[in-house]
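Asker: what would the 3D arrangement of this be:
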Amino acid sequence: MAYRIDRRGVLLGVAALGVSGGARAAAPFASRRIAVTVRGSGADVLLIPGLASGPGAWSGVVAALPAYRFHLVQVRGFAGLGAEANASGAVVQPVADEIARYIGAAGLRRPSVVGHSMGGTLAMMLGLKEMAGRVMVVDMLPAGAAMVGGTASGLGFLANQLGGYLTGTAAGRRYLAQMVAQAPGAQGSDPDVIANALRDLANVDLEPQLPRLSVPLEVVYAVGDDAQMNAAINARFRTAYAGKKGTALRPIGPSGHMVMRDQPARFAALLKAFLGG
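Answerer: Reported below is the predicted structural model:
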């Protein structure tokens, strides 16, 4: 059975959640930051896509694992959805807060949360808020700047400058529009929202907070065909997540950044095991 959020962000067709002594319907949910589509039945799993992506990034996952109720989150301003409250200012922290609000409004009890890229950052933030029962991060480091070899203090400043160029100049907006047009799944994304989200990510560093992440954490990440490069990638992920004891690191390759599309069968098997089979 499918459920969806209408264009205003209102949850439609909410399922009754089984509880002791009867069923309780989740409260309606409206948001100007996110939209959510709910598909299937079973244990609740939130799927959060990456920068400029929409729920379509998870289509293969939903089809491969029919025994779960998937809550597919879409950030407003990405993949054809109007920006609304994300049109200006910060994106990442307000979106994390709004997803947490959705979890409460929908009556979910510490669901599993899976996030790709920027979605992985959001998934960790939800875990730190104690809103998730377990977290899977797909191809993302706890410090957003580290994904391109920088630090929050250094790359964050450059990202602020770059964000101004991309959104404040005609040449920058044309360049960003070209990038969006060429990126898989990003068509229809708002350049301002992308630039602001990039700036946010470059200034986010969750690594110091990992020791207080109390829920199970699994990190799936892409590797290629080059053994020497793969060793460096493995070392980088191992070091970045060392603060969280028991983190399960799962390299998949050969793969690009969209692991779930490049290696769908292997990713689905890992996710199924992560969710408990």
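
Asker: CA only for contacts and neighbour counts going forward, please
Answerer: Will do.

Asker: now Asn221, what's its secondary structure?
Answerer: Let me fix one detail, which is that residue 221 is Tyr and not Asn. strand (DSSP: H, G, I helix; E, B strand; the rest coil).

Asker: where's it relative to Leu11, distance?
Answerer: Computed with Cα to Cα, to the nearest Å, the distance linking Tyr221 and Leu11 is 32 Å.

Asker: please identify which of the two sits among more neighbours.
Answerer: Between Tyr221 and Leu11, counted using other Cα atoms under 10 Å, Tyr221 has the larger neighbour count: 27 against 24.

Asker: ok, now how distant is the closest residue to Met140 other than its chain neighbours from Ala269?
Answerer: Spatial nearest neighbour of Met140, chain neighbours left out: Ser117 (4.8 Å); criterion: Cα to Cα, 6 or more residues apart in numbering. Distance of Ser117 to Ala269, computed by Cα to Cα: 19 Å.

Asker: want to put them side by side, so please do this one too:
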Amino acid sequence: MRPLQWFAALFALVFLAGHALAAPTRFTVEVSGKGPDVILIPGLASSADVLRPTAKRLAANHRVHLIQVAGFAGAPVAGNGGEGPVVAPLAEEIAAYITASKLTAPAVIGHSMGAETGLMLAERHPALVGRLLAVDALPFFPLVMNPAATVETVAPQAALFRDRMAAATPGQWAAMQTAGMARYIKTEAARPGPIREAVASDKSVVARAAYELMTTDLRPDLARVTVPVTVLYAYDPVYGVGAEVIDALYAGAYAGTAKLTLKRIDGSFHFIMLDQPAAFDAAVDAFLK
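Answerer: Got it, this is the predicted structure:
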């Protein structure tokens, strides 16, 4: 083999090896459209389908990277199998994907667990993220139940919740997801799809991710987030408190974030994109301008 041919072959082998090492195991991704990069990350036990309408709309003038988390909505468990955390390793794999794909400061839009994943990215890899839209998520999720919660006070309850989910029978699992979606989606006609996706999710992956979310407090590191952050959060009178209480909860939770925009969407539960799709689309467009 001539020296030039040998060098070309060696370069190809090195490139392919690096590409293989960078291949994600904790998620799959669908890429569509052309333009500035946008990464969409769905939430706990959700399918990529919950953000697919957004992906299709944005693909007209963006290159959209639609994430499906392994083990959710019937997707193979793959790298999320076994034991231990799910969300932090997912964030690290997305960071590796951004680097391997040579994306330049992509916008990240995450719902719920996907938003916490985006926050981890922005805190731990600030040079890789251009801006973040966190949809109905807190940097410490237990605050929604107890504003005085700490990791230490929540950990025992979180462990019980994790173990209960992991041990649920198929019937119990389906009942848990059905009841949960009634609290998370106000529009009854929009619930069947997310319920099916949650029921089809791997119990161990969901249980471990839920435990991680309940015992991870990102507030101490929010000062490290230097990119613009928009937090879109839901409110409905059925919450039983005034809108000003929810406003104060989110403002306090995200205090210390350098470039913060808070926007409340009324008449919605947790899945804002399903309960108030027009308002959600408008907020996404404003975020991307």
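
Asker: which one in structure 2 is aligned with Leu47 of structure 1?
Answerer: When structure 2 is aligned by TM-score structural alignment, the residue opposite Leu47 of structure 1 is Leu40.

Asker: so between Ser117 and Ala269 of structure 1, which is more surrounded?
Answerer: Remark: of Ser117 of structure 1 and Ala269, Ser117 carries more neighbours, 23 against 15, as counted by other Cα under 10 Å.

Asker: what is the burial count for the match of Leu47 of structure 1?
Answerer: 25.

Asker: ditto for the one 3 residues further on
Answerer: For Gly43 of structure 2, the tally of surrounding residues (other Cα under 10 Å) stands at 23.

Asker: what does Lys289 of structure 2 give?
Answerer: Using other Cα under 10 Å, Lys289 of structure 2 has 5 neighbouring residues.

Asker: do Leu103 of structure 2 as well
Answerer: Neighbours of Leu103 of structure 2 (other Cα under 10 Å): 14.

Asker: report how many residues lie close to the nearest residue to it once chain neighbours are set aside.
Answerer: In space, Leu103 of structure 2 comes closest to Asp37 once its chain neighbours are excluded; the distance is 6.9 Å by Cα to Cα, 6+ apart. Using other Cα under 10 Å, Asp37 of structure 2 has 23 other residues around it.

Asker: let me see the ranges of the helices in the stretch 101-250 of structure 1.
Answerer: Using DSSP state H, counting those that start in this stretch, the helices of the stretch 101-250 of structure 1 run over 118-128, 152-168, 170-182, 191-202, 227-240.

Asker: now distance to Ala57 of structure 1 and mean neighbour count too, for those, in JSON lines please.
Answerer: Shown next, in JSON lines, are the helices of the stretch 101-250 of structure 1 (distance: least, Cα to Cα, whole Å; neighbours: other Cα atoms under 10 Å):
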{"stretch": "helix 118-128", "distance to Ala57 of structure 1": "11", "mean neighbour count": "26"}
{"stretch": "helix 152-168", "distance to Ala57 of structure 1": "25", "mean neighbour count": "17"}
{"stretch": "helix 170-182", "distance to Ala57 of structure 1": "15", "mean neighbour count": "15"}
{"stretch": "helix 191-202", "distance to Ala57 of structure 1": "17", "mean neighbour count": "25"}
{"stretch": "helix 227-240", "distance to Ala57 of structure 1": "23", "mean neighbour count": "14"}
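
Asker: closest one to His71 of structure 1 among those helices?
Answerer: Among the helices of the stretch 101-250 of structure 1, the nearest to His71 of structure 1 by Cα to Cα is helix 118-128 (13.0 Å).

Asker: what does the closest one contact?
Answerer: For helix 118-128 of structure 1, the external contacting residues (Cα atoms under 8 Å, 6 or more residues apart in numbering) are 48-51, 92, 95-96, 100, 113-115, 132-142, 144, 201, 206, 209, 212-215.

Asker: and the strands in the stretch 51-200 of structure 2, which stretches?
Answerer: Along the stretch 51-200 of structure 2, the segments classed as strands by DSSP state E, counting those that start in this stretch run 63-69, 107-111, 131-135.

Asker: end-to-end on stretch 112-122 of structure 1?
Answerer: For stretch 112-122 of structure 1, by Cα to Cα, the gap between its terminal residues amounts to 13 Å.

Asker: ah, wrong one, I meant stretch 106-121 of structure 1
Answerer: End-to-end distance (Cα to Cα), stretch 106-121 of structure 1: 22 Å.

Asker: look up how far Gly130 of structure 2 lies from the residue nearest to Leu103 of structure 2.
Answerer: For Asp37 of structure 2, the distance to Gly130 of structure 2 - Cα to Cα - is 9 Å.

Asker: got any residues that touch both of those two?
Answerer: By Cα under 8 Å, 6+ apart, the residues touching both Asp37 of structure 2 and Gly130 are 104-107.

Asker: if you rank those residues by neighbours, which is first?
Answerer: Busiest of the shared contacts of Asp37 and Gly130 of structure 2 [other Cα under 10 Å] is Ala107, holding 22 neighbours.

Asker: which SSE is immediately downstream of the helix or strand hosting Ala8 of structure 2?
Answerer: Following DSSP states H and E, the helix or strand that holds Ala8 of structure 2 is helix 3-22. Going down the chain from helix 3-22 of structure 2, the next helix or strand is strand 27-32, by DSSP H and E.

Asker: packing partners for the helix or strand following that following strand?
Answerer: Next helix or strand after strand 27-32 of structure 2 toward the C-terminus (DSSP H and E): strand 37-41. Applying 3 or more Cα pairs under 8 Å, 6 or more residues apart in numbering; DSSP states H and E, one finds that strand 37-41 of structure 2 makes contact with strand 63-69, strand 107-111.
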